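Visitor: sequence unknown, structure follows:
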């Protein structure tokens, strides 16, 4: 038995999420855990499911499975959001304009700046001492 699904890949900072959307009962699974258990911070689940709200879709009609790797909580939340938006576009290309209106299809390219030699971090210099 093969299940028809639509896949989208989202990236943010150091994290990468592979999101699969298929017809189902509204179950959201992230790394083999329920999404509410995986994303425990307040507002994270709303942010993850924002592409569904922007397109006017009901969560109860889809099952969403996510494999997310790398980064911290914020990067993972944003990468799952982008992956879900891209999967919805593969499902129905008419959603592009609705998702663009909320900037849900734009990858946030900001990443950590590399450390420079002679500095403590990317830009922080050692404290200047006169004597």
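Guide: Everything's here; your move. Since the model is a prediction, treat every value here as computed from it, not as a measurement.
Visitor: drop to CA atoms for contacts and neighbour counts, all remaining ones
Guide: Noted.
Visitor: which is the next helix or strand following the longest helix along the chain?
Guide: With secondary structure taken from DSSP state H, the chain has its longest helix at helix 73-91. Reading on from helix 73-91 to the C-terminus, the next helix or strand found by DSSP states H and E is helix 96-101.
Visitor: picking up where we left off before, which parts of the longest helix of the chain are buried?
Guide: 75-90 (16 or more other C-alpha atoms under 10 Å).
Visitor: what about versus this one:
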């Protein structure tokens, strides 16, 4: 039985669409391997692999993903969230492993909007006595 699981992960303005299938452990993001996609960012690669390593599925599921919006760091976090959601849909017992690690929660922090009379979101114009 070859079932394909789809999940969406989000972080800031980045969205990751993840398709998970049983297989040999290949990971394709935007048509590239993880190493090609993230280059020398080893910490981000570890972050993306974290849900797979926690559930010991690194060599038993194939992941095909597309990311859009935001920067590469936010896209990596969105991908991590999407992989986690896909793993839980694939095997419900993984939830007990991933939930305590804080991987099921979508990081809801987004950029604060700029307010009128301010230079940035909170930065006030410089005070001038004269």
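Guide: Yes, it's here. These figures come from a predicted structure and were not determined experimentally.
Visitor: how close are the two chains, by TM-score?
Guide: TM-score for the superposed chains, counting by TM-score structural alignment, normalised by the length of the second structure: 0.94, backed by 128 aligned residues with a C-alpha RMSD of 1.1 Å.
Visitor: tell me who's in contact with the residue nearest the centre of the second structure.
Guide: In the second structure, the residue lying closest to the centroid (C-alpha atoms, centre = their mean) is residue 78, at 2.2 Å. Residue 78 of the second structure is in contact with 9-11, 14-16, counting by C-alpha atoms under 8 Å, 6 or more residues apart in numbering.
Visitor: who wins for neighbours among these?
Guide: Highest neighbour count within those, by other C-alpha atoms under 10 Å: residue 16, with 27 neighbours.
Visitor: the closest residue to that one other than its chain neighbours: neighbour count?
Guide: Distances taken as C-alpha to C-alpha, 6 or more residues apart in numbering put residue 67 closest to residue 16 of the second structure, at 4.3 Å, once the chain neighbours are dropped. Neighbours of residue 67 of the second structure under the rule other C-alpha under 10 Å: 22.
Visitor: what's the spacing between residue 67 of the second structure and residue 120 of the second structure?
Guide: From residue 67 of the second structure across to residue 120 of the second structure, the span is 28 Å (C-alpha to C-alpha, to the nearest Å).
Visitor: do residue 88 of the second structure as well
Guide: With C-alpha to C-alpha as the criterion, residue 88 of the second structure and residue 120 of the second structure are 40 Å apart.
Visitor: which parts of the second structure are helices?
Guide: Assigned by DSSP H, the helices in the second structure fall at 34-38, 42-54, 72-90, 95-98.
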